[in-house]
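**Q** coordinates only, sequence not included:
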C-alpha cells in the first residue's frame, strides 16, 4: 500500500511539475510579447514625430521580426500538443498579439524601404481637411532583381515511408526537391554590423526557389493549418511524431485530410529580409524537438 501511494504521489508531482512548467512558459511568452509591443510602440512614436525610419530603428525592427517569428513558431508547435497547452482564449490572444506585432513591424519596414509611401501630414496646405483621410494600405513589397541561387538536388529516399515513423531515421526524404539548409537545429548566433542576435532554431531552415513545391515527408494527418499574415503554417501528425512546415506562400491541403509521403502540401514563401525563398521545417516526438537533419536520407 505504501509503495502504491508513493508511486501515485510521484506521478502527481510529475504532472504538477509539467503544469507549472507550461504555465511558466506561457507567462514568459506573454511577457516577451509585452516587451516587443513596448519596443515597437517606442519606434512608432518616434516615427510619428520625425516621419522617417532611421537605420538604427530598422535594425531594431529586424530584430523584432526575428523574435516574433520565433515565438510564432513556438506557440504554434505548443498549440497542437495533447492535451492542449493553450485554452482557446489564450491561443486567440497570442495570435492577435503576434499578428499585431508582425503587421506593425512590416508597415514600418515598408516605410524604410519606400519613404515615398509615408502618409502626408493632414495639416499641410495640400491636405483636404473636409475629406476623411483614406485608410493606408502598405504597398506591396518590391524586391530588386536577385542573382540566381545554386541549390543542390536532395537525395531521394527509397524507403516505404508507411507505418511507424520512428523506424525510418536516416531515411526520411527532404520536404523539397532542391534547396540549401541555411540554419541548422539548435542554438545560433548572427553577427554583423548591428547588435549580436542570439536564437534557438526549433528545426532547420531552408533556402529554396520562391513558389517551389513543399512536400510531406511521411504519410500522416493534417491536424493544423494556420495563417499568420500572408504565410501558412501546416502541421502533420505521424503517430507520436509531428512535422511542421512554416512560411508557406500557399496551402494545397485542408485540416483533417490524409496525406502521403511526397504529396505536395504547399509552396515556398518569400523571406522578407533577403527576397529569396525560405522554408522552416520542424520535427517533434511528442513535445520534444528533434534535429531533422539526423532523420533525413543521406
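**A** Received it, and whenever you're ready, just let me know what you need. Everything numeric here is computed off the predicted structure, so don't read it as measured data.
**Q** all contacts plus neighbour counts: C-alpha atoms, from now on.
**A** Noted.
**Q** all strands for the stretch 151-298 of the chain, in order.
**A** Secondary structure of the stretch 151-298 of the chain (DSSP state E, counting those that start in this stretch): strands at 152-153, 178-183, 186-190, 197-201, 204-208, 213-215, 220-228, 231-238, 241-251, 258-259, 264-270, 277-285, 288-290.
**Q** Below is an additional structure, to be compared with the one above:
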C-alpha cells in the first residue's frame, strides 16, 4: 500500500517550494520597488539641478551660485550611485535566492519523478485485472475487501495527482529560470548605468575644481559680498525680532484694557482662533508644503564652511531654495500677512503669522499680497527675484515666537 509518510513527504516538498517562491517574490518586489522609487527621485532632482545650472551658465561670469548648484549636483550624483549599488546588491540577493529556488525545485521534481517511476513499475507488475480481483476477493471479510478496493481507487487517483504535481513544479521551474535570466540582464544594465554615472561624477568634479580655482582668484570680491550678506541677514533678523516685540506689546496692552490676564512674558497674546491655528500648524510638522512648487535646497539651516573661502563659516537662519526663473513663493499654511518690507540683499520680504508661528519669504520681486491679507495654504504671495547671474533663490525662515526653527524639520522631505 501507499504509505502515508510518503504522501506527506511529497506534499511537504511541493508546499515548501511554493512558500519559497512566494516569499522570494514578495520580498524581492517590495525591495526593488523602494530602490527604484528612490533612484527615480534622485534622477529627477539631478535633472532639475541640471536645468538650473544651464540657466546660470547663460551668464559668462563664473558665480558662487554655479558652484553651490554644482556641489548639490555632485552630492545627488553620489546618492544616485549609492542607490544603484543598493539595487545591485539587492539584485544579487534575489539572484542567489532564485538559484536556490531553482536547485530546490530541480531536486523536488527529481524526487517526484523517481517516486512516479516506482509507481509505474509497480502498476505494470500488477496491471492484470484478474490479479486485482483475486487480491480483493481473497480478503478475510467484507471490511477488508472494501479497504483493498479503496486502495486501488486511491492509488489510481494518487498517480494522476503525481503527474499534475510534476507538471506544476516543472512550470514553476521554467518560470524561475526565465526570471533568473531577466535578473542577470537587469543587473548588467545597472552596472552599465553605474559606470556612466561614475564618469559623469568625475567630469563634474573636474568642473568643480576649475570653478573653485576661478572663484579663489576673486577672494576679495567674495569676502565683500559675504560681509554684505551678513549685514543684510542681521537686518532681517532685527526686523523680525522688532515685529515680534511689537506684537507682544500690542497683546499686553490689549489685555490691560480688557482687564484680562496678560500673556506670559515674551509670549504672544493669542485669541482662541489663533491658539487653534497654532495647534494645527504644529500638528503638521514635517508635513507642511514647500514654499515653492519646485526647487532644490541650495543652502541649509545653521553654520557651514564657505564653499571657497578657507577658514570662514557662513550662518543661515533659514534655508535657501534655488528654483527656476519666474517661479512663485507660496504660503505654507493658513495665516495673515503681518508685514511686507524691502531690505538690501533680500528685496521684498513677506512675513506671515500663523498664531504663534511666523514664516518669512525673502527675495521677492512682484508681490501678490499686502499687510493684513488673509492667506491660505499654497496661495501664491509673490514672484521670486532673479539676478543677473541667472540665480532665482528664495530665502525662507520659520520662527516659533522668538525662537528660530529649522524649516527642513517642518516641511515635507519631498514635494
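**A** Cool, the structure landed. Computed from a predicted structure; not experimentally measured.
**Q** Give me the TM-score for this pair.
**A** Remark: TM-score between the superposed chains equals 0.52 [TM-score structural alignment, normalised by the length of structure 1]; 169 aligned residues with a Cα RMSD of 2.6 Å.
**Q** Output the strands of the stretch 151-298 of structure 1 in a markdown table, with mean neighbour count and distance to residue 5 of structure 1 appended to each entry.
**A** Output for those, formatted as a markdown table (neighbours: other Cα atoms under 10 Å; distance: least, Cα to Cα, whole Å):
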| stretch | mean neighbour count | distance to residue 5 of structure 1 |
| --- | --- | --- |
| strand 152-153 | 12 | 57 |
| strand 178-183 | 17 | 48 |
| strand 186-190 | 11 | 40 |
| strand 197-201 | 15 | 40 |
| strand 204-208 | 22 | 44 |
| strand 213-215 | 21 | 49 |
| strand 220-228 | 19 | 38 |
| strand 231-238 | 22 | 36 |
| strand 241-251 | 23 | 33 |
| strand 258-259 | 18 | 43 |
| strand 264-270 | 23 | 49 |
| strand 277-285 | 23 | 30 |
| strand 288-290 | 16 | 29 |
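**Q** Can you lay out those strands as a markdown table showing distance to residue 19 of structure 1?
**A** Below are the strands of the stretch 151-298 of structure 1 laid out as a markdown table (distance: least, Cα to Cα, whole Å):
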| stretch | distance to residue 19 of structure 1 |
| --- | --- |
| strand 152-153 | 44 |
| strand 178-183 | 32 |
| strand 186-190 | 25 |
| strand 197-201 | 23 |
| strand 204-208 | 28 |
| strand 213-215 | 35 |
| strand 220-228 | 23 |
| strand 231-238 | 23 |
| strand 241-251 | 22 |
| strand 258-259 | 32 |
| strand 264-270 | 34 |
| strand 277-285 | 19 |
| strand 288-290 | 16 |
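**Q** Just tell me which of the ones you listed ends up closest to residue 89 of structure 1.
**A** Counting by Cα to Cα, residue 89 of structure 1 lies closest to strand 220-228 out of those; the figure is 15.9 Å.
**Q** Against structure 2, what's the mean shift for the closest one, could you check?
**A** The superposed strand 220-228 of structure 1 is, by mean Cα distance after the TM-score superposition for structure 1, a mean 0.6 Å from where its aligned residues fall in structure 2.
**Q** what does that strand correspond to over in structure 2?
**A** Mapped onto structure 2 using TM-score structural alignment, strand 220-228 of structure 1 spans residues 335-343.
**Q** How about residues contacting the matching stretch?
**A** Applying Cα atoms under 8 Å, 6 or more residues apart in numbering, the contact partners of stretch 335-343 of structure 2 are 232, 235-236, 348-355, 369-376.
**Q** Next one: residue 268 of structure 1 from residue 199 of structure 1, what distance?
**A** According to Cα to Cα, to the nearest Å, residue 268 of structure 1 and residue 199 of structure 1 sit 23 Å apart.
**Q** same question, residue 166 of structure 1
**A** Residue 166 of structure 1 is 28 Å from residue 199 of structure 1, by Cα to Cα.
**Q** What of residue 294 of structure 1?
**A** From residue 294 of structure 1 across to residue 199 of structure 1, the span is 20 Å (Cα to Cα).
**Q** again, but for residue 208 of structure 1
**A** Residue 208 of structure 1 sits 22 Å away from residue 199 of structure 1, going by Cα to Cα.
**Q** ok, now residue 181 of structure 1?
**A** According to Cα to Cα, residue 181 of structure 1 and residue 199 of structure 1 sit 16 Å apart.
**Q** what lines up against residue 325 of structure 2 once you look at structure 1?
**A** Using TM-score structural alignment as the criterion, the counterpart of residue 325 of structure 2 in structure 1 is residue 210.
**Q** err, residue 201 of structure 2, not the other one
**A** By TM-score structural alignment, residue 201 of structure 2 lines up with nothing at all.
**Q** thinking residue 201 of structure 2 is in contact with residue 75, fair?
**A** No. With contact defined as Cα atoms under 8 Å, residue 201 of structure 2 and residue 75 do not form a contacting pair (9.3 Å).
**Q** who has more neighbours, those two?
**A** Taking neighbours as other Cα atoms under 10 Å, residue 201 of structure 2 and residue 75 compare with residue 201 leading, 19 against 13.
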